[in-house]
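Enquirer: sequence first, predicted coordinates after that:
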Amino acid sequence: MSRIGLSTSAVYPESTAHAFGYAASLGYDAVEVMVIDALSQSISAVTQLSEHHDIPISAVHAPCLLFTQRVWGTEPWGKLERSAEMAKAVGAEVVVVHPPFRWQKDYARDFVNGIAALEESTGIAFAVENMYPWRASSKRGMEMYLPGWDPSAESYANTTIDLSHAAIAHDDPIAMADRLGSRLRHIHLTDGTGNAKDEHLVPGRGTTGAAEFLRHIAAAGFRGEIVVEISTRKAASRQERETDLRESLEFAREHFSSQLGPSLRGTSDRREG
């Protein structure tokens, strides 16, 4: 049965500690730790948060964003090794990673084989995430990732679909899921409207067909992790942020569990209660 988790990035500008609090109080099944702030970089700190709130950690998101280029050093393979170390220590089976930026040529040169080697040596699934062409609102997109932004074009054993990224790329996430098949390991549940911004909307507030996507992967037998990764940075209050997080969780459970068999749906209902 897939768990519905909360990304710690979804509560920004509040901290990783606050994310665990929201997840526990709202009834999320797990937390995905995005490695950004000091707390999220500490294995002992996230372990203590997980134990204190009695909520497991489903995944670690490696620090591969533009603004985390210096988190855990500047050597990209070292960042992934440290991410795997954290995942093992906290009981997570997945590390989420973005493909290299085009200027990271040495890193990108053997990225596909390097990811496979890391999975073999660590026993952790490195779920490579779909990205998107960079573009201004009215201009043609530029390829900013190597070997490419679409993980279905490569031989990765494990992958992540992010619905906001699919919206920017004008890519159909259902078609991508079908291309990936059993290699789809992880979902970043969010939404977008197809403009050039990475919006990370509450699912259902965009145009990616998030409900149809959840129903489709459930019917196809998806049993990986589903993680709410929305942006609440513009929330006017803590209450508004909590409302968005609750709505996202309810959306996920409604549309994913609607395609499950009665026994699995009952499991989800008992957990929610």
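Expert: Happy to help now that I have it.

Enquirer: from here on, just use CA atoms for contacts and neighbour counts.
Expert: Will do.

Enquirer: count of neighbours near the residue nearest to residue 132 when sequence neighbours are not counted?
Expert: With C-alpha to C-alpha, 6 or more residues apart in numbering as the criterion, residue 132 has its nearest non-adjacent residue at 4.8 Å, and that residue is residue 169. When neighbours are counted by other C-alpha atoms under 10 Å, residue 169 registers 21.

Enquirer: in addition, the following structure is provided for comparison:
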Amino acid sequence: MEPTETDRHIPVALSSASVYPLSVHDAFAVASDLGFDGVEVMVTNNATSQKADELIHLAERYSQPIVSIHAPTLLLTQQVWGSAWNKISQSCRMALDVGCDTVVVHPPFRWQGNYAETFAHGVRDLADAFGVRIAVENMYPWRVRGRETLAYLPHWDPVGQGYRDVTWDFSHAATAREDSLEALKALGDAVRHVHLTDGSGRTFRDEHLVPGQGTQRVAECLQHLAGNGFEGAIVAEISTRKARGAGDRERLLAQTLAFARTHLGQTVAVD
């Protein structure tokens, strides 16, 4: 008998960014304790996040496969792995080393010259060369004194850009005041990867709220993906930096995991 859509298990993983300022090691430990299906490693200034052998050891120790590598394309990681193209190449190489096939990247900033101008073709060529999927993440417009500033090239919105693979982030969508459900429908099969979070849309800041605490139709989006052949991973990427008291960070992450399981139609673990 052929498997049905409901038989296909969409992995729900934990981004190492969700435990910041704790370490990558902590991300694997928390993911294991709470019952996630894997970990997305964001490459940062943290030495462990840059070493495939140490990441493999953590994955094996905690029985948490690495589902994706987030390339160091953030402003805060400008000094990691040199030039922009080298950051992506190194991330692709690491993905292969740790046994995953997805690399998450941000679109270029307009001031990054030739890298920005050749980005769309360049990521496709690198994806083909390494045999991985380079999923370009949706961002949001920068606003100065209420006016939009063109920070990204070709655009902060991947819809209509022709990318083969896209990462969709609900917090970024809220900041951009986009409708995620309509965007996911427009992107169709290009949606490879999802950062599970939320945002209020009332601020220009990137909030990374627990899903369900913002204005995005996150539940409907997960239901849409579960019923439309989505073959990627859902990765919890919420901010827990303001967690207070013992177990508060774990409570927020467990809530996020339960939200995903519920709206993907998966069994929710009960303590």
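Expert: Great, that's in hand. It should be emphasised that the depicted structure is a prediction, and the values quoted were computed from it without experimental measurement.

Enquirer: re earlier: give the contact list for the corresponding residue of the second structure for the residue nearest to residue 132 of the first structure.
Expert: Structural correspondence for residue 169 of the first structure with respect to the second structure (TM-score structural alignment): residue 176. Under the criterion of C-alpha atoms under 8 Å, 6 or more residues apart in numbering, the contact list for residue 176 of the second structure reads 139-141, 201, 204.

Enquirer: in the second structure, what sits opposite residue 201 of the first structure in the alignment?
Expert: By TM-score structural alignment, residue 201 of the first structure lines up with residue 209 in the second structure.

Enquirer: its match: how many residues sit nearby?
Expert: Counted with other C-alpha under 10 Å, residues neighbouring residue 209 of the second structure total 21.

Enquirer: next: residue 69 of the first structure.
Expert: Applying other C-alpha under 10 Å, I find that residue 69 of the first structure has 15 neighbouring residues.

Enquirer: so what does it match up with in the second structure?
Expert: In the second structure, residue 69 of the first structure lands on residue 78 (TM-score structural alignment).

Enquirer: isn't its match up against residue 72?
Expert: Yes - with contact defined as C-alpha atoms under 8 Å, residue 78 of the second structure reaches residue 72; the gap is 7.3 Å.

Enquirer: in the first structure, which of the contacts of residue 176 of the second structure still touch?
Expert: Here is what carries over to the first structure from those, by both residues aligned by TM-score structural alignment, their matches' C-alpha atoms under 8 Å: 139-141, 201.

Enquirer: tell me the contacts of the match of residue 201 of the first structure?
Expert: The contact partners of residue 209 of the second structure, by C-alpha under 8 Å, 6+ apart, come to 171, 197-199, 238-239.

Enquirer: do that again at 10 Å, thanks
Expert: Applying C-alpha atoms under 10 Å, 6 or more residues apart in numbering to residue 209 of the second structure gives the contacts 170-171, 196-200, 237-240, 252, 256.

Enquirer: cool, residue 158 of the second structure as well?
Expert: The neighbours of residue 158 of the second structure, taking C-alpha under 10 Å, 6+ apart as the test, are 107, 136-139, 165-168, 183, 187, 190.

Enquirer: swap in residue 47 of the first structure?
Expert: 40, 55-57, 86, 89-91.

Enquirer: returning to what we had before: show me the contacts of residue 176 of the second structure that map onto helices.
Expert: The helices, defined by DSSP state H, take in nothing from the contacts of residue 176 of the second structure.

Enquirer: can you pull up the most central residue in the second structure?
Expert: Nearest to the mean C-alpha position of the second structure, counting by C-alpha atoms, centre = their mean, stands residue 195 at 4.0 Å.

Enquirer: list the residues that contact the aligned partner of that one in the first structure.
Expert: Under the alignment defined by TM-score structural alignment, residue 195 of the second structure corresponds to residue 188 in the first structure. Residue 188 of the first structure makes contact with 5-7, 96, 129, 160-165, 200, 225-230, according to C-alpha under 10 Å, 6+ apart.

Enquirer: ok, and the closest non-adjacent residue to residue 188 of the first structure?
Expert: Residue nearest to residue 188 of the first structure in three dimensions, not counting chain neighbours: residue 162, with 4.5 Å by C-alpha to C-alpha, 6+ apart.

Enquirer: now do the one you found against residue 184 of the first structure, distance only.
Expert: With distances taken as C-alpha to C-alpha, to the nearest Å, residue 162 of the first structure is found 11 Å from residue 184 of the first structure.
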